[in-house]
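Colleague: attaching a predicted model along with its sequence, questions to come.
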Amino acid sequence: MTDTATLTGPTGPRPKKALSPRNIMLYGTLIVVSLYYLLPLYVMIVTSLKGMPEIRLGNIFSPPVEVTFQPWVKAWAEACTGINCDGLSRGFWNSVRILIPSVLVSVSIASITGYVLSMWRFKGSEIFFAILLLGAFIPYQVLLYPVVIVLRELGLYGSLTGLVVVHTIFGMPINVLLFRNYFVTLPEELFKAARVDGAGFWRIFVFIILPMSLPIFVVSMIIQVTGIWNDFLFGVVYTRPENYPMTVQLNNIVNSVQGVQEYNVNMAATLLTGLVPLTVYFFSGKLFVRGIAAGAVKG
């Protein structure tokens, strides 16, 4: 008896060609876009590893003939950022002292506020949420001077504590929006069942909501870490030179008009300043995508 499979032949969709016009267009576009973003990074890295005599030859794309890490050492510990010539090290630790409490406090408060607005709605909660949403779109420049007055009256102007308060407050609207929209997508039956079993506000939040919310916490923390670490405007307005964050000191190094312009030191200083957000994205990028896909921008 003849086998049916022999008569009908192979089943299933026909294999696609690896070099089809669609694939060539797709991967070609991805390669061009990748090169567009990676080329400046490549130039920065190779320039930071060259000495000034080699940089003066003018070929910015050539790899270093003789690799030197002296520009990195100078950028970290010796470059002048004003009256101080201790490099970016001072600004790095200032940024760390600003970043950690700002992220922890803002994410904690925003998660609880989003939890309340999504599952424990009170009279006027929609109006409150609308005000928070409006706050996410107010330009920071409009509020610069009023915040200066408030910090001065509180005795916090020029201090790291004052800058922590500023970052915490300005990070609240967008983070509350993220948490509220994520919590709305969680199964409401779990919340109702927990209340029937006698669970209260904090027990539901700690034992039910938090274990299901790791992706959105990662999204919120990445947004806060990136925004706070890369901030220049608040750092230069609300702090004094001894408390300047890393980005302000980087600006002072790159835009210095005294002496010879050391491009290798400038590139090394720029890379050092960007290492923290790059590291955060590298280790938590997958969770960031999961958080967005799971409802971080759904309303």
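Modeller: Cool, got the structure.

Colleague: only C-alpha atoms from now on, for both contacts and neighbour counts.
Modeller: OK.

Colleague: how many neighbours does residue 127 have?
Modeller: 10 (other CA atoms under 10 Å).

Colleague: now the host helix or strand of it: buried residues?
Modeller: According to DSSP states H and E, residue 127 maps onto helix 125-135. By 16 or more other CA atoms under 10 Å, the buried positions in helix 125-135 come out as 129, 132-133, 135.

Colleague: got it, and stretch 202-210?
Modeller: Buried residues in stretch 202-210, counting neighbours by 16+ other CA under 10 Å, are found at 204-205, 209.

Colleague: show me where this structure has its helices.
Modeller: 4-8, 21-48, 52-55, 70-77, 89-119, 125-135, 140-154, 160-184, 188-196, 201-204, 214-229, 233-238, 246-254, 263-291 (DSSP state H).

Colleague: can you tell me which of those is nearest to residue 63?
Modeller: Ranking those by their distance to residue 63 (criterion: CA to CA) puts helix 21-48 first, at 5.7 Å.

Colleague: so how far is that closest one off the chain centroid?
Modeller: Mean-position distance between helix 21-48 and its chain equals 22 Å (CA atoms, centre = their mean, to the nearest Å).

Colleague: elements contacting that helix?
Modeller: Counting contacts by 3 or more CA pairs under 8 Å, 6 or more residues apart in numbering; DSSP states H and E, helix 21-48 packs against helix 263-291.

Colleague: compute the inter-axis angle for the helix it packs on and helix 214-229.
Modeller: Angle of helix 263-291 versus helix 214-229, following axes from the mean of the first three to the mean of the last three CA atoms, to 10 degrees, is 160 degrees.

Colleague: how about helix 263-291: buried residues?
Modeller: Judged by neighbour count (16+ other CA under 10 Å), helix 263-291 contains these buried residues: 263-274, 276-277, 287-288, 290-291.

Colleague: contacts for the helix holding residue 127, please.
Modeller: 117, 172-174, 176-177 (CA atoms under 8 Å, 6 or more residues apart in numbering).

Colleague: out of these, who's the most crowded?
Modeller: Among these, the one with the most neighbours (other CA under 10 Å) is residue 176, at 26 neighbours.

Colleague: who are the neighbours in contact with it?
Modeller: Per CA under 8 Å, 6+ apart, neighbours of residue 176: 110-111, 113-114, 132.

Colleague: farthest-apart pair in those residues, please.
Modeller: So, those by CA to CA: farthest apart are 111 and 132, at 13.6 Å.

Colleague: adding another structure so you can compare the two:
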Amino acid sequence: FFMAAFYLMPLWVMITTSVKHLDEIYAGSFIGLPQQISFDAWRTAWSEACNGTACKGLKPYFINSLLLTIPAVIMSTGIGAINGYVITKWRFPGSNVIFGLLLFGCFLPFQAVILPMAQTLGILGLAGSLPGLVLVHTVYGIAFTMLFFRNYFVSIPDELVRAAKIDGAGFIRIFVSIMLPAALPIIVVSCIWQF
């Protein structure tokens, strides 16, 4: 309990001081509860805080972050889910080699791919743009999400997929109707990891 309290103390101080008036903070009350709750500091940070010479607040940067993370998380999780499904349930000649190459992407240091990635973004005309950042985060996350889904889908019996094939279900139907509903826990883990 004491270690948790010690660890969480900076978070407590940050939250309590953010809802206090400046006079109360200047009086030296950092740890105690506020005498009167005020969200003025939050409003100022959201709409008026200065970043360098621009005083636009945090709102445009927060929206920018959402525009980056939401598509990147959805795309890399979706591609990783399909890759994990194909690698485990639709084996083909060379699937182990492809899995190994994709797995290699998990251990590739980001510094090793910065220059080729920057050149690729320049060729595609996406350098310095939000779609370029989304592409980078999506591509870099595919190896991890594929590994998560592959390890999860291995635990689903192959007989289930065979039975669905006998009943006439195809690749997409099996993926959407059987694999994805069974994979809800790993979808959450993958989204949290990518986020």
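Modeller: Looks like it came in fine. Just so it is clear, the structure is predicted and the values come from calculations on it, not from any experiment.

Colleague: ok, back up a step: could the contacts of helix 125-135 of the first structure go into JSON lines alongside distance to residue 45 of the first structure?
Modeller: Formatted as JSON lines, the contacts of helix 125-135 of the first structure follow (distance: CA to CA, whole Å):
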{"residue": "117", "distance to residue 45 of the first structure": "46"}
{"residue": "172", "distance to residue 45 of the first structure": "36"}
{"residue": "173", "distance to residue 45 of the first structure": "37"}
{"residue": "174", "distance to residue 45 of the first structure": "34"}
{"residue": "176", "distance to residue 45 of the first structure": "38"}
{"residue": "177", "distance to residue 45 of the first structure": "38"}
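
Colleague: so stretch 159-179 of the second structure corresponds to what in the first structure?
Modeller: On the first structure, the counterpart of stretch 159-179 of the second structure by TM-score structural alignment is residues 189-209.

Colleague: how far does that stretch stretch from start to finish?
Modeller: Counting by CA to CA, to the nearest Å, you get 12 Å between the two ends of stretch 189-209 of the first structure.

Colleague: same check on stretch 149-165 of the second structure?
Modeller: 21 Å.

Colleague: mean deviation, the helix holding residue 127 of the first structure versus the second structure?
Modeller: In this overlay with the second structure, the average offset of helix 125-135 of the first structure from its partner residues is 1.3 Å by mean CA distance after the TM-score superposition for the first structure.

Colleague: in the second structure, what stretch matches that helix?
Modeller: So helix 125-135 of the first structure sits over residues 95-105 in the second structure, by TM-score structural alignment.

Colleague: ok now do the aligned residue in the second structure for residue 174 of the first structure, which residues does it touch?
Modeller: Alignment note (TM-score structural alignment): residue 174 of the first structure maps to residue 144 of the second structure. Counting by CA under 8 Å, 6+ apart, residue 144 of the second structure makes contact with 80, 103, 105-106.

Colleague: what does residue 151 of the second structure give?
Modeller: Residue 151 of the second structure neighbours (CA under 8 Å, 6+ apart): residue 84.

Colleague: on that earlier part again, out of the helices of the first structure, which gets nearest to residue 62 of the first structure?
Modeller: For those, distance to residue 62 of the first structure was read as CA to CA. The smallest value, 7.6 Å, belongs to helix 21-48.

Colleague: now the residue of the second structure most remote from its centre: how far from residue 156 of the second structure?
Modeller: What lies farthest from the middle of the second structure is residue 27; by CA atoms, centre = their mean that is 40.8 Å. Separation of residue 27 of the second structure from residue 156 of the second structure (CA to CA) stands at 61 Å.

Colleague: one more: residue 129 of the second structure?
Modeller: For residue 129 of the second structure, the distance to residue 156 of the second structure - CA to CA - is 40 Å.

Colleague: ok, the two, which is more surrounded?
Modeller: residue 156 (16 against 10).

Colleague: centroid-nearest residue for the first structure?
Modeller: Nearest to the geometric centre of the first structure sits residue 226, at 2.4 Å (CA atoms, centre = their mean).

Colleague: residue 277 is in contact with that one, correct?
Modeller: Yes: between residue 226 of the first structure and residue 277 there is a contact under CA atoms under 8 Å: 5.6 Å.

Colleague: shared neighbours of these two, anything?
Modeller: Joint contacts of residue 226 of the first structure and residue 277 (CA under 8 Å, 6+ apart) do not exist.

Colleague: I'd like the distance between residue 25 of the first structure and residue 140 of the first structure.
Modeller: Distance, residue 25 of the first structure to residue 140 of the first structure, by CA to CA: 41 Å.

Colleague: then residue 7 of the first structure?
Modeller: In terms of CA to CA, residue 7 of the first structure sits 72 Å off from residue 140 of the first structure.

Colleague: more crowded one of these two?
Modeller: Just comparing residue 7 of the first structure and residue 140: by other CA under 10 Å the higher neighbour count belongs to residue 140, 14 against 8.

Colleague: quick one, the helix holding residue 127 of the first structure and helix 160-184 angle?
Modeller: Helix 125-135 of the first structure runs at 130 degrees relative to helix 160-184, counting by the same axes, to 10 degrees.

Colleague: and helix 125-135 of the first structure, how far out from the chain middle?
Modeller: Centroid separation between helix 125-135 of the first structure and its chain, computed with CA atoms, centre = their mean, is 24 Å.

Colleague: angle of it against helix 89-119?
Modeller: Going by the same axes, to 10 degrees, helix 125-135 of the first structure makes 150 degrees with helix 89-119.

Colleague: residue in the first structure matching residue 84 of the second structure?
Modeller: Counting by TM-score structural alignment, residue 84 of the second structure lines up with residue 114 in the first structure.

Colleague: correct me, but that match touches residue 183?
Modeller: Yes: shown here, residue 114 of the first structure and residue 183 form a contact pair, counting by CA under 8 Å, at 7.3 Å.

Colleague: rewinding a little: make CSV from the contacts of residue 176 of the first structure and add distance to residue 254 of the first structure to it.
Modeller: Below are the contacts of residue 176 of the first structure laid out as CSV (distance: CA to CA, whole Å):
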residue, distance to residue 254 of the first structure
110, 36
111, 38
113, 41
114, 41
132, 37
